[in-house]
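Asks: How does the following fold in three dimensions:
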Amino acid sequence: MFLAPKEIKEPTGQCLVYCPRRVQVSKEFTFDAAHHLFNYEGKCKSLHGHTYRLQIAVSGFLDDRGMAIDFGDLKTIYKEHLEPRLDHRYLNETLPYMNTTAENMVYWIYQEVAFHLPKERGLQVESVRLYETPFSYAEFRKEWDQDGI
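Replies: Below is the predicted model:
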């Protein structure tokens, strides 16, 4: 049962979930890492580093607390499965064999989050955005994952 906000006065044992639709939740992280690019003629060919900014957006239907996913659960996924391979690392050694462009990295991060996301209430990764500089980012979205590779 969904209650309009004016009907909610105090917990009475009824469900306090108001929104019956899918809701997106996003959390942001930063990490520092070094890498170099293969098959590239420019200064990024050499070893260099970035302070990356990562945004992970997940959607789902609300639980009995009125949450799609707890922000702390997204933080746990990052801390346990992403941060050990990203933060203060040489990405060419800690990530799967790839050219460590923001485009390749954002897809890998999308896949990792999707794999570790609880499969309840229709939770799904909507998008992952990775800023390599304050004004340059790569993004991967769920609707672009057509092939399901």
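Asks: Could you use CA atoms for every contact and neighbour count after this?
Replies: OK.
Asks: residues in contact with whichever strand or helix holds residue 73?
Replies: Assigned by DSSP states H and E, residue 73 belongs to helix 71-77. Contact with helix 71-77 is made by 25, 26, 27, 113, 116, 117, as judged by C-alpha atoms under 8 Å, 6 or more residues apart in numbering.
Asks: Next, the structure of the following sequence, for comparison with the previous one:
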Amino acid sequence: MATRIFKETHFDASHRLMHYQGKCSRLHGHRWGVEVWMEGIIDATSKILIDYNIVKQVVEVYDHQVILNKDDPLAAAILPFQQPVLTNGDPTSELLAEDIRYRLNSFCRENNMDAHVTKVRVWESDGCYAEVDAE
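Replies: Presented below is the predicted three-dimensional model:
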């Protein structure tokens, strides 16, 4: 029998969209919201599908970070001060939702957990979110 869980969390981070024409092409920050839905078979011993804190820890990789496209020249300028989080493409809410889905599914596979993400929603601001479903 499949079990489903839901976890909501937040992180604060800056980003810029270097391939976008408009104010989002400048470095700016958000209080991002993240919603994660997962399902699978609960562990026979712990009776837990996945610890909610693991979901939070996976998302916290972005917290108080500068998130940039790996090809963004700004990444090299920031590197002497801190390691930015680099993405394969502009760090849009759409891309971050996909990245969170990938990171969580990878964690479950690497830890032999029978759990997977069914949906991730990333809120960039009130009323604006991107969502990805399971493949």
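Asks: What does the TM-score come to for these two?
Replies: Once superposed, the chains reach a TM-score of 0.77 (TM-score structural alignment, normalised by the length of structure 2), with 118 aligned residues with a C-alpha RMSD of 1.9 Å.
Asks: among the contacts of helix 71-77 of structure 1, which are in strands?
Replies: Restricting these to those inside strands, with DSSP state E as the criterion, leaves 25, 26, 27.
Asks: List the contacts of the last one.
Replies: Spelled out, that is residue 27 of structure 1. Contacts for residue 27 of structure 1 were tallied using C-alpha under 8 Å, 6+ apart; they are 55, 56, 57, 71, 74, 75.
Asks: try 10 Å this time
Replies: When contacts are counted by C-alpha atoms under 10 Å, 6 or more residues apart in numbering, residue 27 of structure 1 is found next to 54, 55, 56, 57, 58, 71, 72, 74, 75, 78, 128.
Asks: Now distance to residue 107 of structure 1 and neighbour count too, for the residues you listed, in CSV please.
Replies: CSV is the format used below for these (distance: C-alpha to C-alpha, whole Å; neighbours: other C-alpha atoms under 10 Å):
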residue, distance to residue 107 of structure 1, neighbour count
54, 12, 21
55, 13, 16
56, 12, 23
57, 13, 19
58, 15, 22
71, 21, 12
72, 22, 10
74, 17, 20
75, 19, 17
78, 15, 22
128, 8, 26
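Asks: which two in these are spaced the farthest apart?
Replies: 72 and 128 (17.3 Å; C-alpha to C-alpha).
Asks: tell me which strands and helices the longest helix along structure 2 is in contact with?
Replies: Secondary structure assigned by DSSP state H gives helix 93-110 as the longest helix of structure 2. Contact partners of helix 93-110 of structure 2 among helices and strands, from 3 or more C-alpha pairs under 10 Å, 6 or more residues apart in numbering; DSSP states H and E: strand 28-40, helix 52-59, strand 85-87, strand 115-125, strand 128-133.
Asks: Can you get me a residue count around the aligned partner of residue 24 of structure 1 in structure 2?
Replies: Residue correspondence, TM-score structural alignment: residue 24 of structure 1 in this structure matches residue 4 in structure 2. When neighbours are defined as other C-alpha atoms under 10 Å, residue 4 of structure 2 has 16 of them.
Asks: Could I get the contacting residues of the nearest residue to residue 4 of structure 2 once chain neighbours are set aside?
Replies: What sits nearest to residue 4 of structure 2 in space, not counting adjacent residues and going by C-alpha to C-alpha, 6 or more residues apart in numbering, is residue 39, at 4.2 Å. Residues in contact with residue 39 of structure 2 (C-alpha under 10 Å, 6+ apart) are 2-6, 49-50, 114-119.
Asks: Please repeat the previous calculation with a cut-off of 7 Å.
Replies: By C-alpha atoms under 7 Å, 6 or more residues apart in numbering, the contact set of residue 39 of structure 2 is 2, 3, 4, 5, 115, 116, 117, 118.
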